[in-house]
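Asks: coordinates for the following, if possible.
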Amino acid sequence: MFGRRPDDAVEKLRRGCDREELRADGTTAAVIDASFTVEPGQIFVVMGLSGSGKSTLLRMLNGLLEPTAGHVRFDGQDLTELSDRELRQVRSKKISMVFQHFALFPHRSVLENAAYGLEVQGVPRAEREKRATEALELAGLAGWEKSWPDELSGGMQQRVGLARALATDADLLLMDESFSALDPLIRRDMQDQLIELQDKLKKTIVFITHDLNEAMRLGDQIAVMRDGRIVQTGSAEDILVRPANDYVASFTQDVDRSRVLTAASVMDTDVRGDEAGCGCPTATSGTPFGELCAISARVSHPVAVVDTVNGERRLVGVVPRQRLIGSLGDEQGDPAPCDSPRAGGEKVAARA
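Replies: Okay, here's the model as predicted:
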């Protein structure tokens, strides 16, 4: 809550007041009852329009803003109960942040910028330069260590910011619209870079964006915010195929479904049988939608979806051609949610 008498505003919210009534009293409810859990090794994306509360929510996760009510729990600690000194320790060693506008020091070299977080921790110079060099290599900037920030493109500067976060080996990365200031092609390249790094490092990441296509591409789980509240949390497929309300549905109407959906999203699971033995082309539950369409074009019957169950290949569903066509339009299937947690890192839980 921002403004006068924030604690009173919390009580009013609990009694049923809305944001507009609070604003008339001089209080802004930036985040309201936003409760969620980020699993270890997961990319958790928070998305919404400007003013939805997503950046405020992110700043509560590392203690830059203290919740008016509620708790933020990380690695067994309640961050809202830590002293300023303890909170600084958590920020310097366990939580790193990648900013939207790079936040590089113009008077420091690329290597010195990447090593800055380690310098704050008091790491000896030789070790911090070694770790920063390794982080820059991971971020695709090997050979640029002695360059200055103004000699780099926007995308390269953002890579330095990412390398700075990686160098500290923090358990949690917070990324506040980190790619939104970049040109579309560079932004796509940075998304590829983040996905590649995540496959190697298995970090826990909370990523803020207002771009739904970016959220769909990066997020293991996505939380959609509106007017300070989380209106839906789920996988990209859940949100695309089973929107919680008209607001989420309108958000997703322009998304390229073929890049998000898989066979599991559109298949009919009301089937019986073992592995299809006709020798016809089959799919697995994880087969991308585009590939599924190509298989469907080669056969005159529904595509069989075959997975390995208890060591045996079994028929788990079929995809009729009509269902493929309907999935690209307004017709919605009945998907089974896909859950793909990634190992490693720490668990984050928040209730604000």
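Asks: make it CA atoms for all contacts and neighbour counts henceforth
Replies: Will do.
Asks: buried ones in whichever strand or helix holds residue 215?
Replies: Secondary structure from DSSP states H and E places residue 215 in helix 212-218. Residues of helix 212-218 classed as buried: 212, 213, 214, 215, 216, 217, 218 (neighbour count, 16 or more other Cα atoms under 10 Å).
Asks: same thing with stretch 171-185?
Replies: So for stretch 171-185, counting by 16+ other Cα under 10 Å, buried means 171, 172, 173, 174, 175, 176, 177, 178, 179, 180, 182.
Asks: export those to CSV and tack on secondary structure and distance to residue 144?
Replies: Formatted as CSV, those follow (DSSP: H, G, I helix; E, B strand; the rest coil; distance: Cα to Cα, whole Å):
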residue, secondary structure, distance to residue 144
171, coil, 26
172, strand, 26
173, strand, 23
174, strand, 25
175, strand, 23
176, strand, 25
177, coil, 25
178, coil, 21
179, coil, 21
180, coil, 23
182, coil, 20
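Asks: ok, these vs residue 255, which is closest?
Replies: residue 180 (17.6 Å; Cα to Cα).
Asks: just give me the neighbour total for residue 199.
Replies: Residues lying near residue 199 (other Cα atoms under 10 Å) number 12.
Asks: report the buried residues of the helix or strand where it lies.
Replies: Per DSSP H and E: residue 199 is located in helix 184-201. Neighbour-count burial for helix 184-201, counted by 16+ other Cα under 10 Å, picks out 186, 187, 190, 191, 193, 194, 195, 198, 201.
Asks: which one of those residues is nearest residue 139?
Replies: Nearest member of the buried residues of helix 184-201 to residue 139, counting by Cα to Cα, is residue 193, at 7.2 Å.
Asks: quick one: residues contacting the closest one.
Replies: By Cα atoms under 8 Å, 6 or more residues apart in numbering, the contact set of residue 193 is residue 139.
Asks: ok, now how distant is it from residue 156?
Replies: Note on residue 193: its distance to residue 156, by Cα to Cα, to the nearest Å, is 11 Å.
Asks: second input sequence below; structure requested for side-by-side comparison:
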Amino acid sequence: MTAPGLQVQGELWLDRAPLIRNLRLDFPAGQWSCLLGPSGVGKSTLGRLIAGLAGPFQLQGHCRASDAVPLSGRVAMMAQDGQLLPWASVLHNVTIGARLRGQVPDMARARSLLAELGLDAMAHRRPGTLSGGQRQRVALARTLIEDCPIVVLDEPFSALDAATRLAMQDLAARMLATRTVVLITHDPLEAVRLADKAWLLSPDGACALDLPETVPPRSYRDDATLAMQARLLARLHGMQPA
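Replies: Next up is the predicted model:
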């Protein structure tokens, strides 16, 4: 799979009001890009737009792949809560995309992904019997089986405890290597650990961040990682309403 880069430029509107102006984002091909910012700034809205989902938003500008091929059918999205069907088995959840499209699911591929994610023994269990980390691994398998070159991760690990979150970050970095990933998060440490490029969003646009020179996923113990996290926390705190 050859993943293209992605460019977003223009103004993002929600209903009839501007949400983010002066957007100029260039997501590099085959790397992780992060959108960071306070709640309500428009991170998830931008992610939904990139994923081609419907909603009361529009981009006055363009969102396109660097290879000039249309984005339709080439973007997968993993949401914060996983959005698993509670009445369906793990295996059914992983293959739901094909079923909804009226296609025959690739059960061998689904089982292979579950085995790679350490979930092969849980294929016939329901989501309610799984831990939070296990449910997010199921959601990751469902994202991977779509085999899309561009993946949007919308706050995918925010509901997990700190240790599980770190483990899921490392797992996602390994499983999504070579894809063009857009990570949406409010967690500075997550952004610093995983991103090749990152931007801080505000209503006035996107400010590029100077990340440590080390290769992601970066160690959460590294001095440069921790120092960058502290600087981002200070900037985010300054953006919060009084």
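Asks: so which residue is smack in the middle of structure 2?
Replies: The structure's structure 2 has its C-alpha centroid closest to residue 153; by Cα atoms, centre = their mean the separation is 1.2 Å.
Asks: can you give me the strands in structure 2?
Replies: Using DSSP state E, the strands assigned to structure 2 run over residues 6-14, 17-27, 32-36, 57-65, 75-78, 150-154, 180-185, 197-202, 205-208.
Asks: what does the second one contact?
Replies: Residues external to strand 17-27 of structure 2 that are found in contact with it (Cα under 8 Å, 6+ apart): 5-13, 33, 41-42, 180, 182, 197, 201-206.
Asks: just the buried members of those?
Replies: For the contacts of strand 17-27 of structure 2, buried by 16+ other Cα under 10 Å: 5-13, 33, 41-42, 180, 182, 197, 201-203, 205-206.
Asks: need the counterpart of residue 48 of structure 1 in structure 2.
Replies: Under the alignment (TM-score structural alignment), residue 48 of structure 1 maps onto residue 37 of structure 2.
Asks: stretch 127-142 of structure 2 aligns to what range in structure 1?
Replies: So stretch 127-142 of structure 2 is aligned with residues 149-164, judged by TM-score structural alignment.
Asks: next, the buried residues of that stretch.
Replies: Residues of stretch 149-164 of structure 1 classed as buried under the neighbour-count rule (16+ other Cα under 10 Å) are 149, 154, 155, 156, 157, 158, 159, 160, 161, 162, 163, 164.
Asks: in the stretch 1-150 of structure 1, which spans are helices?
Replies: In the stretch 1-150 of structure 1, the helices defined using DSSP state H, counting those that start in this stretch lie at 6-14, 19-24, 54-61, 84-93, 110-114, 116-121, 125-138.
Asks: ok, back up a step: what's the burial count for the match of residue 48 of structure 1?
Replies: 24.
Asks: isn't it right next to residue 202, touching?
Replies: Yes. Under the criterion of Cα atoms under 8 Å, residue 37 of structure 2 makes contact with residue 202 at 6.9 Å.
Asks: give me every residue that touches the counterpart of residue 114 of structure 1 in structure 2.
Replies: Here residue 114 of structure 1 is matched to residue 94 in structure 2, going by TM-score structural alignment. Contact analysis of residue 94 of structure 2 by Cα under 8 Å, 6+ apart lists 110, 138, 139, 141, 142, 143, 145.
Asks: mind checking the longest helix of structure 2?
Replies: helix 223-239 (DSSP state H).
Asks: packing partners of that helix?
Replies: On a contact count with 3 or more Cα pairs under 8 Å, 6 or more residues apart in numbering; DSSP states H and E, helix 223-239 of structure 2 meets helix 188-194.
Asks: how much does the helix it packs on stray from structure 1?
Replies: By mean Cα distance after the TM-score superposition for structure 1, the fitted helix 188-194 of structure 2 averages 0.5 Å away from its aligned residues in structure 1.
Asks: now do the same end-to-end measure for stretch 99-118 of structure 2.
Replies: The separation between the terminal residues of stretch 99-118 of structure 2, taken as Cα to Cα, is 24 Å.
Asks: next, count neighbours for residue 106 of structure 1.
Replies: For residue 106 of structure 1, the neighbour count with other Cα under 10 Å is 11.
Asks: ok, it - contacts?
Replies: With Cα under 8 Å, 6+ apart, residue 106 of structure 1 has these contacts: 148, 149, 150.
Asks: next one: the aligned residue in structure 1 for residue 163 of structure 2 from residue 179 of structure 1, what distance?
Replies: Using TM-score structural alignment, the equivalent of residue 163 of structure 2 in structure 1 is residue 185. Distance of residue 185 of structure 1 to residue 179 of structure 1, computed by Cα to Cα: 11 Å.
Asks: same check on residue 38 of structure 1?
Replies: Per Cα to Cα, residue 38 of structure 1 is found 21 Å from residue 179 of structure 1.
Asks: report the separation between residue 118 of structure 1 and residue 24 of structure 1.
Replies: From residue 118 of structure 1 across to residue 24 of structure 1, the span is 46 Å (Cα to Cα).
Asks: so which of those two has more stuff around it?
Replies: Neighbours per residue (other Cα under 10 Å) separate residue 118 of structure 1 from residue 24, with residue 118 holding more: 25 against 9.
Asks: show me what contacts the more buried one?
Replies: Counting by Cα under 8 Å, 6+ apart, residue 118 of structure 1 touches 128, 167, 168.
Asks: got a markdown table for those residues, with neighbour count and distance to residue 283 of structure 1 too?
Replies: Shown next, in a markdown table, are those (neighbours: other Cα atoms under 10 Å; distance: Cα to Cα, whole Å):
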| residue | neighbour count | distance to residue 283 of structure 1 |
| --- | --- | --- |
| 128 | 23 | 48 |
| 167 | 24 | 41 |
| 168 | 25 | 42 |
